[in-house]
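# next one to model:
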Amino acid sequence: MINSSSITDKYRVAAPRYTSYPTVPFWDERSFNEGKWIDKLITATNNSKEGISLYVHLPYCESLCTYCGCNTRITKNHGVEIPYIKAVLKEWTIYTAHLGMVPVIKEIHLGGGTPTFFSPENLELLINGLVGPSGLHEEAVFSLEAHPNNTTDEHLALLYKLGFKRLSLGIQDFDKKVQAIINRVQTYKSVELITKKARKLGYQSINYDLIYGLPLQTLNGLSKTIKSVLKLKPDRIAFYSYAHVPWVKPGQRKYTEDQLPSVDLKKGLYEMGRAQLIEGGYFEIGMDHFSLKTDSLYNAEREGKLHRNFMGYTEQPSSVLIGLGVSSISDCWTAFAQNVKSVEEYISLVESGELPLSKGHILNETDLVIRKHILNLMCKGHTSWKKPEEMDDKVEDGIRRMKWLAQDGLVMLSDYDVRVTEYGKKFLRNICMAFDARLWANVPSTQIFSLAD
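Presented below is the predicted three-dimensional model:
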């Protein structure tokens, strides 16, 4: 029998986080064009009974957090706000013209970058422009990501008035040495103040982002951070593994690999943090997420309604997600599309009346079957299949790879289903990878994903 440490080492390989299947590096761009994308989107929107989700990417930040893997634009010039918002609203207009209607909106999420880089007034202009002419689903949910240092009372009050009830704060770590090296400094007091004000206004769910594996991070420092977080009792906590990809994000070269935790230390950081969160009354949800029993994410998982898309885990099971803004990704279940990554190119294309698409993927029948299995594993911890309608060579190859995972105690496998074990939960990326036919058919010669550790 392989011991726990050996298994952890064995599965410490580069692996996707599976916010989609196929993952972006394995999209077949030859299958994609704007006409096909619009046709697929129209069909999905017309068939959608639950309404659609909107993700708006607001890329601006006043300073660079060196650990960050997001598409950002660093500036202190707030004159960029209005031109960018106008472009986003025009992109939305182009989409609604293609659809021939303004679809019912069930979810809006503002991500970044730093959405609270934008003034409250300009965010109001954005939301009113998106929602004004459209109908809102009766269970519509609005959420945003915010930086504790520039989220004002006015931001919180106006966004709440506009319908925002969920707030996500990027904490990462309260250790001053860690904060300094990743250039992400905020105090416990500032986080406490925003949390209390948001709750007083009526925000229903507050999330904190924490990261393990950051440079200069220690067991003692992270333990203190989590103890501080537990005092504030956010409704949700995202406890992510730091993704070191300096070949993609040069800002991560501000520190060296020697300043990152060793493999054993990073493993210890995760195990300690997970144990503290569970002991503190949080329940593990899918991968990287924890919630209180009173939060809707907990209920969604227990009721089998948990969904995962490019925004992460959500209880909104919409099959249509339209991404607006630079680098945003859209998903209509049978197709993906991503916008260009340059702000200047994005604005130029939209101003000319074009959708600012850079690439995409049209899913084939095998993609759709595998996507369903990976989504089931990520959200429910199990999946099943039937013969012969859901079986082809690629699916059978994935089932055969599952046998090796079963031998290591990560899954329980039968003839027609696979179930993630309690021990296997922390290897969820590896388990899903067994089904990833496109990755196995095109094993990359260089590392393109972060390590699953």
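# when you work out contacts or count neighbours from here on, use the C-alpha atoms and nothing else.
Fine.
# need the residues that contact the longest strand along the chain.
Ranked by residue count under DSSP state E, the longest strand found in the chain is strand 136-146. When contacts are defined by Cα atoms under 8 Å, 6 or more residues apart in numbering, strand 136-146 is touched by residues 50-51, 104-112, 114-116, 163-170.
# before we go on, could you also do this sequence so I can check it against the first one:
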Amino acid sequence: MTIVSEDLLRRYDVPGPRYTSYPTADRFVEAFTDGDYARAVAQRREATLPQPLSLYVHIPFCESLCYYCACNKIITRHHGKAQAYLGYLQREIDLQAAQLGGRPVVSQLHLGGGSPTFLSDDELRQLMAMLGRAFELAPGGEYSIEVDPRTVDAGRLEALAAMGFNRLSFGIQDFDAQVQKAVHRVQPADQVFALMEAARRIGFESVNADLIYGLPRQTPESFARTLQQVAQLRPDRIALYGYAHLPERFKPQRRILQADLPMAGQKVAMLSQALDAFLAAGYTYIGMDHFALPNDSLAVAKRQGRLHRNFQGYSTQPDCDLVALGVSAIGRVGATYSQNAKTMEEYCDLLDQGRLPIVRGLALTRDDLVRRAVIMALMCQGRLQFETIEVAWLLDFRSYFAAELEQLQSLAGQGLVALDGEGVQVTPQGWFFVRAVAMVFDRYLQADRQRARFSRIL
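Model prediction:
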């Protein structure tokens, strides 16, 4: 049994940021321009020891609409659009390469979407060649791609491995046929099991499976069957997300009937079932909604205190600058965040003008940087040392964060954190609610009670 009580699960079933960045993306402003980004890149170029570099490429296309989806995507069966998009990606890569200078080394690459496997094998090879001309992909790096199981077979997985990808992420969500039909994403379990077998045979270093609880027509009984199948599938990593029904923000969700959604009590029961099932199956709980087998590099990194966090979630890679390519992609360079245009029309128009398609972002203040260090220590290490922050930022922690330490007393009383004279320790129970612990130090959130725009913590 898990050590998490149903009372705590209910109490913390509230909206909150995922803290893939701090400040969060909803705080970005249009006053941040491609000129601000150019200055940040210039500072990186002049640094004696620049941060390691990571790449993210957003492929927005999908052949069919999944009703639950809140990603930036374009639904089309016209695969000719991919070739035109690659042409614009080439322009963006060229502009980025010109600013970065040389051929910088990249140790981490992630293709997300949308469905990156919407691209044909030839188009994916073309994209990897484009990236390879501008960046040096370091041996032993992490090169991952999100895979829609309905768009690949064993032959395609072999092709991905030959291109240099060594990590996969399969979108499963749920194996129940009725749930799949309700969200317009039908994919037989046999198909996913065959792909997992092929991925192991080919030698991918790690395979992740995405699951969602709280979907229409899900019940604790049906989800228990899915959990059993996932335990048999035994992916190296599992990402378990709670479905956030926000039809006022995401049009595809308007096709989901409110009456088909599980009740709050059922959703809590499904989460509790999942925690029990994955821990019983031998998975290490990484934090938030991530699990990994004990020998997976993510679990090893947690044991060794080397976890990091970026826009793709938990990572084993050092704190990186991130160059983001493609429509809506979010990057980070130095003390700045930047985001590309969210519509294809605006993205292409800016590139036609010879400009990077950055339309908003944020230059972090000193307070932002201090709080980012605190939040990332909690989210990744589960331990916050006062002295570490004081030495790095030349401040008195207890004075600077007096109000936050007062708030933490309540969480300590609930058994989520332990406080002592040296720092804050997230308890084993508190790991399940680490977002709530981090939220205490979010200056923007504390001043803003309109939190419904975020997904729920659980």
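# before we move on, back to that, tell me which other helices or strands the next helix or strand after the longest strand of structure 1 touches.
Reading on from strand 136-146 of structure 1 to the C-terminus, the next helix or strand found by DSSP states H and E is helix 153-162. Packed against helix 153-162 of structure 1, as judged by 3 or more Cα pairs under 8 Å, 6 or more residues apart in numbering; DSSP states H and E, are the following elements: helix 120-131, helix 188-201.
# single out the most deeply packed of those helices.
helix 120-131 (a mean of 17; mean count of other Cα atoms under 10 Å).
# look up the average distance of it to its aligned counterpart in structure 2.
Following the fit onto structure 2, the mean deviation recorded for helix 120-131 of structure 1 is 0.4 Å by mean Cα distance after the TM-score superposition for structure 1.
# what's the burial count for the closest residue to Gly326 of structure 2 other than its chain neighbours?
Closest residue to Gly326 of structure 2 apart from its sequence neighbours, by Cα to Cα, 6 or more residues apart in numbering: His58 at 4.9 Å. By other Cα atoms under 10 Å, the residues close to His58 of structure 2 number 22.
# quick one: contacts for His58 of structure 2?
Leu111, Gly112, Gly113, Gly114, Pro116, Ala324, Leu325, Gly326, Val327, Ser328, Ala329.
# ok, now with 6 Å
Gly112, Gly113, Gly326 (Cα atoms under 6 Å, 6 or more residues apart in numbering).
# equivalent analysis for Lys394 of structure 1, please.
Ala437.
# could you point out which element follows the helix or strand hosting it?
Assigned by DSSP H and E, Lys394 of structure 1 belongs to helix 393-407. Counting by DSSP H and E, the next helix or strand C-terminal to helix 393-407 of structure 1 is strand 411-413.
# and that following strand, which stretch of structure 2?
Aligned by TM-score structural alignment, strand 411-413 of structure 1 falls on residues 417-419 of structure 2.
# mean deviation, the matching stretch versus structure 1?
Mean for stretch 417-419 of structure 2 is 1.0 Å (mean Cα distance after the TM-score superposition for structure 1).
# Thr20 of structure 2 versus Gly305 of structure 2, what's the distance?
18 Å (Cα to Cα, to the nearest Å).
# now His184 of structure 2
28 Å.
# before we move on, what about Gln218 of structure 2?
Gln218 of structure 2 is 28 Å from Thr20 of structure 2, by Cα to Cα.
# between those two, tell me which one has more neighbours.
Between Gln218 of structure 2 and Thr20, Gln218 has the larger neighbour count (other Cα under 10 Å), namely 25 against 17.
# helix, strand or coil: sort out that one for me.
Under DSSP: H, G, I helix; E, B strand; the rest coil, Gln218 of structure 2 falls in the coil class.
# next, the nearest residue to Lys426 of structure 1 once chain neighbours are set aside: secondary structure please.
Leaving aside its sequence neighbours, Lys426 of structure 1 sits nearest to Met287 (Cα to Cα, 6+ apart; 7.2 Å). At Met287 of structure 1 the chain is in coil, as set by three-state DSSP.
# quick one: the strands in the stretch 1-150 of structure 1, in order.
Taking DSSP state E, counting those that start in this stretch as the criterion, the stretch 1-150 of structure 1 carries its strands at 52-58, 60-61, 73-74, 105-112, 136-146.
# could you dump these to a markdown table with distance to Lys254 of structure 1?
Shown next, in a markdown table, are the strands of the stretch 1-150 of structure 1 (distance: least, Cα to Cα, whole Å):
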| stretch | distance to Lys254 of structure 1 |
| --- | --- |
| strand 52-58 | 24 |
| strand 60-61 | 18 |
| strand 73-74 | 16 |
| strand 105-112 | 21 |
| strand 136-146 | 24 |
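# which one of those lies nearest to Ile127 of structure 1?
Comparison of these against Ile127 of structure 1 by Cα to Cα identifies strand 105-112 as nearest, at 9.0 Å.
# among the contacts of strand 136-146 of structure 1, which ones are buried?
Buried by 16 or more other Cα atoms under 10 Å: 50-51, 104-112, 114-116, 164-170, out of those.
# neighbouring contacts of stretch 350-363 of structure 2?
Contacts of stretch 350-363 of structure 2 (Cα under 6 Å, 6+ apart): Phe28, Val29, Glu30, Phe32, Asp34, Thr336, Tyr337, Ser338, Gln339, Asn340, Ala341, Tyr347.
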